[in-house]
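S.K.: Sequence and predicted model, in that order:
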Amino acid sequence: MRLNENTMLLGKRVVLVPYTSEHVPRYHEWMQSEELQRLTASEPLTLEQEYGMQRSWREDTDKCTFIVLDAEKWRAGPSPSEESCMTGDVNLFLTDLEDPTLGEIEVMIAEPSCRGRGLGTEAALLMMSYGVTKLGLTTFEAKIGQGNEPSIRMFQKLHFEQVAVSSVFQEVTLRLTMTEPERQWLLEKTSYVEEKPYRDELAEPH
């Protein structure tokens, strides 16, 4: 999605930046992991295919993605590369043509050493706030593998409620409807977040 290609979101634990070609090699390395393939229900791609996916994420209007950087490493300086700070990604899919206010959210913390530190939770909050304020979303869904207890618990802490179970796909669907109280809660939880312009000379297509 081109809407966020110049947007950077600064949180306390994470920094969200657009997915550029600079990030592809590390991302491709992550996705060789059988565990991550299973958790994300994805097939391994070649590096060239991964560059192609990055371009489609940039161009497609129904996908919004940010790379999640570890804020502690990113702020440590002097000017660490974003690739060395990468911990995962967070995505929104706007795939329901009949309901443009519905977004499906996915969060992946790929670096094992970064799990359990609240990075996924903050990345989800920042992305939800972005979805509400910039994309006009009022409902979020998360589809998670039945065995992925940490992810299910994380979304339940973010007020999502389980609405469906698919034995075929072995996944549960959780949903959060942004009533006015939920909207106020979300905006208060993310009131500290700074939005800054993101410029990257390496962001041109591969």
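M.R.: Received it, and whenever you're ready, just let me know what you need. Numbers count the residues shown, from 1 in each chain.
S.K.: from here on, contacts and neighbour counts on C-alpha atoms
M.R.: Fine.
S.K.: what's the nearest residue to the most centrally placed residue in the chain if we skip its chain neighbours?
M.R.: What sits nearest the mean C-alpha location of the chain, by C-alpha atoms, centre = their mean, is Val90, with 0.6 Å. Leaving aside its sequence neighbours, Val90 sits nearest to Val107 (C-alpha to C-alpha, 6 or more residues apart in numbering; 4.4 Å).
S.K.: Can you tell me the number of residues neighbouring Arg38?
M.R.: A count of neighbours around Arg38, defined by other C-alpha atoms under 10 Å, yields 12.
S.K.: now it, what's its secondary structure?
M.R.: helix (DSSP: H, G, I helix; E, B strand; the rest coil).
S.K.: For it, give its distance to Tyr19.
M.R.: Separation of Arg38 from Tyr19 (C-alpha to C-alpha, to the nearest Å) stands at 22 Å.
S.K.: same thing with Met8?
M.R.: In terms of C-alpha to C-alpha, Met8 sits 11 Å off from Tyr19.
S.K.: do the same with Met128
M.R.: Separation of Met128 from Tyr19 (C-alpha to C-alpha): 17 Å.
S.K.: And for Thr7?
M.R.: Applying C-alpha to C-alpha, the value for Thr7 to Tyr19 is 11 Å.
S.K.: And these two? Which one has more around it.
M.R.: Tyr19 (23 against 17).
S.K.: here comes the other one, which I'd like you to weigh against the first:
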Amino acid sequence: ARSRYRPVRARAPRVPPARRPLAGPGAMRLNEDTVLQGGRATLVPYTAAHVPRYHEWMKSEELQRLTASEPLSLEQEYEMQRSWREDADKCTFIVLDTERWSAQPQADEDCMVGDVNLFLTDVEDPTLGEIEIMIAEPSYRGKGFGKEATLMMMSYGVRNLGITKFEAKIGQENEASISMFKKLHFKEVAVNSVFREVTLRLDVSEQEKHWLLEQTSHVKEKSYRDLKLP
């Protein structure tokens, strides 16, 4: 089974590093009732209702290649979603099209465009988070959805999870993703020729934190449970 890292990046499968759980409640459980509504993108918790669409995405050979993944059965996808929901070291949101979702908030599986993840990569430093973004729908790429979703996740990590440093690992050929992270003030710090990936990093100084919160000041936080009520 794949490790299910979710960047649009290429890298050979490998054993993930040991991770230390996020402080306080499990990260996935912490955001299970959280909706972050932005201008283009809206982030909602990953639930069983999203699995069929997610499963269809991951049949794509392109996404399998870019995420170093192997196809799973639908039942395995449901098992993966359940395990993620209980995972103490991972925070996952599904990315929706805000405009479509606002018109029908009870049918977000019809508005899915990708997902964004944040998890720890350094067993000695719980303030370091690795961030990954996947815009699975080709028609939504290059339109600012990935950028806004990434900014919202970074802001959430800083405000709610105590993250002060971010890393992104991206396939060397994925120039669009590398360019996007550099526009978000990430700096290239390493190149892995074996996995053919670039590591970019951002240390969140007070100045960077102010900029990040300013960039996401329009984001509205809502209760997912309340929005799903009939």
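M.R.: Structure's in. What do you need? Model, not experiment: these values are computed from the prediction.
S.K.: Just give the TM-score of the two.
M.R.: The TM-score (TM-score structural alignment, normalised by the length of structure 1) is 0.94; 201 aligned residues with a C-alpha RMSD of 1.4 Å.
S.K.: ok so, going back, name the element the residue nearest to the centre of structure 1 belongs to?
M.R.: If you go by DSSP states H and E, Val90 of structure 1 is part of strand 86-93.
S.K.: For Arg40 of structure 2, which non-adjacent residue is closest in space?
M.R.: Nearest to Arg40 of structure 2 is Thr98, by C-alpha to C-alpha, 6+ apart, at 5.3 Å.
S.K.: what residue of structure 1 matches up with that neighbour?
M.R.: Counting by TM-score structural alignment, Thr98 of structure 2 lines up with Ala71 in structure 1.
S.K.: Kindly report the same for Ala149 of structure 2.
M.R.: Match for Ala149 of structure 2 (TM-score structural alignment): Ala123.
S.K.: how about that match, what does it touch?
M.R.: Val14, Leu16, Val68, Val90, Val107 (C-alpha atoms under 8 Å, 6 or more residues apart in numbering).
S.K.: Between strand 112-120 and the lengthiest helix in structure 2, find me the angle.
M.R.: Within structure 2, and with DSSP state H defining each element, the longest helix by residue count is helix 145-160. Per axes from the mean of the first three to the mean of the last three C-alpha atoms, to 10 degrees, the angle that helix 145-160 of structure 2 makes with strand 112-120 is 40 degrees.
S.K.: which parts of helix 145-160 of structure 2 are buried?
M.R.: Neighbour-count burial for helix 145-160 of structure 2 flags 145-158 (criterion: 16 or more other C-alpha atoms under 10 Å).
S.K.: The residue nearest to Val90 of structure 1 and Leu92 touch, don't they?
M.R.: No: with contacts counted by C-alpha atoms under 8 Å, Val107 of structure 1 stays clear of Leu92, the gap being 9.1 Å.
S.K.: List the contacts of the residue nearest to the centre of structure 1.
M.R.: Residues in contact with Val90 of structure 1 (C-alpha under 8 Å, 6+ apart) are Thr65, Phe66, Ile67, Val68, Ile105, Glu106, Val107, Met108, Ala123, Ala124, Met127.
S.K.: Please narrow these to those residing in strands.
M.R.: Counting by DSSP state E, those place Thr65, Phe66, Ile67, Val68, Ile105, Glu106, Val107, Met108 in strands.
S.K.: Adding distance to Arg2 of structure 1 and neighbour count, write the residues you listed out as a markdown table.
M.R.: Shown next, in a markdown table, are those (distance: C-alpha to C-alpha, whole Å; neighbours: other C-alpha atoms under 10 Å):
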| residue | distance to Arg2 of structure 1 | neighbour count |
| --- | --- | --- |
| Thr65 | 10 | 24 |
| Phe66 | 12 | 25 |
| Ile67 | 14 | 28 |
| Val68 | 18 | 29 |
| Ile105 | 18 | 21 |
| Glu106 | 19 | 21 |
| Val107 | 20 | 23 |
| Met108 | 21 | 21 |
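S.K.: out of those residues, who's nearest Phe140 of structure 1?
M.R.: Lowest distance from Phe140 of structure 1 to those (C-alpha to C-alpha) belongs to Ile105, with 6.6 Å.
S.K.: Okay, that closest one and Thr65 of structure 1: tell me how far apart.
M.R.: With distances taken as C-alpha to C-alpha, Ile105 of structure 1 is found 10 Å from Thr65 of structure 1.
S.K.: cool, Asn91 of structure 1 as well?
M.R.: The gap separating Asn91 of structure 1 from Thr65 of structure 1 is 4 Å, by C-alpha to C-alpha.
S.K.: can you check Leu39 of structure 1 too?
M.R.: Leu39 of structure 1 is 18 Å from Thr65 of structure 1, by C-alpha to C-alpha.
S.K.: Thank you, goodbye.
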